[in-house]
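*Asks:* One predicted model, sequence on top.
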Amino acid sequence: MTDSAISPVVVYDGVCLLCSRWVRFLLERDREGRYRFASMQSESGRHLLLTHGLDPDSPFSMLLVEDGCGYTDTTAIARVLRGLPYRRWRWLSTIMLSVPRSIRDIAYRFVARHRYRLFGRSEQCFAPTPEQRARFMS
C-alpha cells in the first residue's frame, strides 16, 4: 500500500448506498492501495471537508484530496478514475474532463441532491473487510 502520508483520500457519504458502491468499485480496482477513504460522518472526513471549504453537515460533493489540493464533484471522480491502473478508466476520465465543468456538474449535483431517494440510504456507514480496514481513516 502507498504511504498514508501522501495517499490521495476519497471523502464519501458513508450512509449513501451509491457512494458505498463507488467505494467498493474503487477497492476492487485499486489493488495497489493508491486511495484511502474517509466517510463524511467520520472525524477525519469532517475535518477534510471543512479544510477544503465544504460543509460536512450539508454534503453535496464528493471530495478527493490529492497532493494537498481538494477536488470536488465530477473533477474528483475523473481524477480518481485517472489514477486507476487500467486504460479504460483513464480514457473515461479524459472524456469526462473534455466536457465543460459547468455542464458535467449539473448532472452530478442533481444526483447528489437526490441520492438517498434514487439509490437508498443505510443506517450505518459502509463496513470494510478486515483486509480493507487499513485504507479507511477514522
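*Replies:* Happy to help now that I have it.
*Asks:* use CA for all of it now, contacts and neighbours both
*Replies:* Will do.
*Asks:* can you count the residues close to D57?
*Replies:* 11 (other C-alpha atoms under 10 Å).
*Asks:* Against Q41, how distant is it?
*Replies:* In this structure, D57 and Q41 are 9 Å apart, going by C-alpha to C-alpha, to the nearest Å.
*Asks:* what's the answer for R34, then?
*Replies:* Taking C-alpha to C-alpha, one finds R34 at 22 Å from Q41.
*Asks:* show me where the protein has helices.
*Replies:* For the chain, applying DSSP state H gives helices covering 17-29, 43-51, 73-82, 87-98, 101-113, 115-119.
*Asks:* C125 against V15, yeah?
*Replies:* Yes - the pair C125 / V15 is scored as a contact, 4.8 Å apart, by C-alpha atoms under 8 Å.
*Asks:* before we go on, here's another structure to hold up against the first:
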Amino acid sequence: MIIVFDAKCLICSTWVQFLLKHDRRRVFRFASMQSSAGVALLTQAGLSVTRLETLLLVDGERSYQHTAAIFRVLHQLGFPWKLAWIIWPLPAFIRDGAYRWIARNRYRLFGSSESCFLPAAKDRLRFVEDMSEII
C-alpha cells in the first residue's frame, strides 16, 4: 500500500511520522506529491496535484481518498487504531466535508515547510520517488 502525501505540509509530515512509528508490519510505503511517483499516482486517481485536498491511499488497483483512506490506514495498524471505524456511520458528506476543509486550510492551520519532509535513514527504503520503484 502506498500513501501519497504533501511533504511540505506539517500535519501531513506528522501523520507520516506517526505511521512510520506505528506501522509495525511495515505495510505502508510513501510517496510525496512532490515526487514523480506521487504525481503519477495522483494523476492515475484523477486528482489535481496543484489543488490536492486529500491524502491518497493506493492499494493495488484500488485507491481511497479522504476519510475512507484514513480509516483503511488506521485499520491496518490494528488495535487500538482501528477503533476509529466507530465514526464510519457518520454520513460521508460530513466526515469528508470536515476533512476537505482541514485539507484546504492545512498550511494556515498547521503550517508548512519550505523544504520537504525527509525520512530517517532507516526508513528511506519505504519512500518511493519514481514509478520504477513501485513493484
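*Replies:* Received it, and whenever you're ready, just let me know what you need. Treat the numbers as computed from the prediction; the structure is a model and nothing was measured.
*Asks:* Stretch 32-47 of structure 1 corresponds to what range in structure 2?
*Replies:* Using TM-score structural alignment, stretch 32-47 of structure 1 corresponds to residues 25-40 of structure 2.
*Asks:* for stretch 121-134 of structure 1, same thing?
*Replies:* Under TM-score structural alignment, the match for stretch 121-134 of structure 1 is residues 112-125.
*Asks:* Just the buried positions in the matching stretch, please.
*Replies:* S112, F117 (16 or more other C-alpha atoms under 10 Å).
*Asks:* And it, end to end?
*Replies:* 24 Å.
*Asks:* Also stretch 58-77 of structure 2?
*Replies:* End-to-end distance (C-alpha to C-alpha), stretch 58-77 of structure 2: 16 Å.
*Asks:* Next: stretch 11-19 of structure 1.
*Replies:* First-to-last residue span, stretch 11-19 of structure 1, C-alpha to C-alpha: 10 Å.
*Asks:* Map A103 of structure 2 onto structure 1.
*Replies:* Looks like A103 of structure 2 aligns to A112 there (TM-score structural alignment).
*Asks:* T72 is in contact with that match, correct?
*Replies:* No - if you go by C-alpha under 8 Å, A112 of structure 1 and T72 don't touch, sitting 11.8 Å apart.
*Asks:* anything in contact with each of those two?
*Replies:* Both A112 of structure 1 and T72 are in contact with S61, where contact means C-alpha atoms under 8 Å, 6 or more residues apart in numbering.
*Asks:* Report the buried residues of stretch 55-68 of structure 2.
*Replies:* Going by 16+ other C-alpha under 10 Å, stretch 55-68 of structure 2 has these buried residues: L55, L56, L57, V58, S63, Y64, Q65, H66, T67, A68.
*Asks:* what does stretch 37-54 of structure 2 give?
*Replies:* A37, G38, V39, A40, L41, L42, A45, L47, V49, L52, E53, T54.
*Asks:* For M1 of structure 2, give its distance to Y107 of structure 2.
*Replies:* According to C-alpha to C-alpha, M1 of structure 2 stands 26 Å off from Y107 of structure 2.
*Asks:* follow-up on the earlier one: end-to-end on the match of stretch 32-47 of structure 1?
*Replies:* End-to-end distance of stretch 25-40 of structure 2 (C-alpha to C-alpha): 26 Å.
*Asks:* which outside residues touch it?
*Replies:* Here stretch 25-40 of structure 2 has contacts from 1-7, 20, 42, 49, 76, 126-131, using C-alpha under 8 Å, 6+ apart.
*Asks:* Inside strands: which ones of those?
*Replies:* I2, I3, V4, F5 (DSSP state E).
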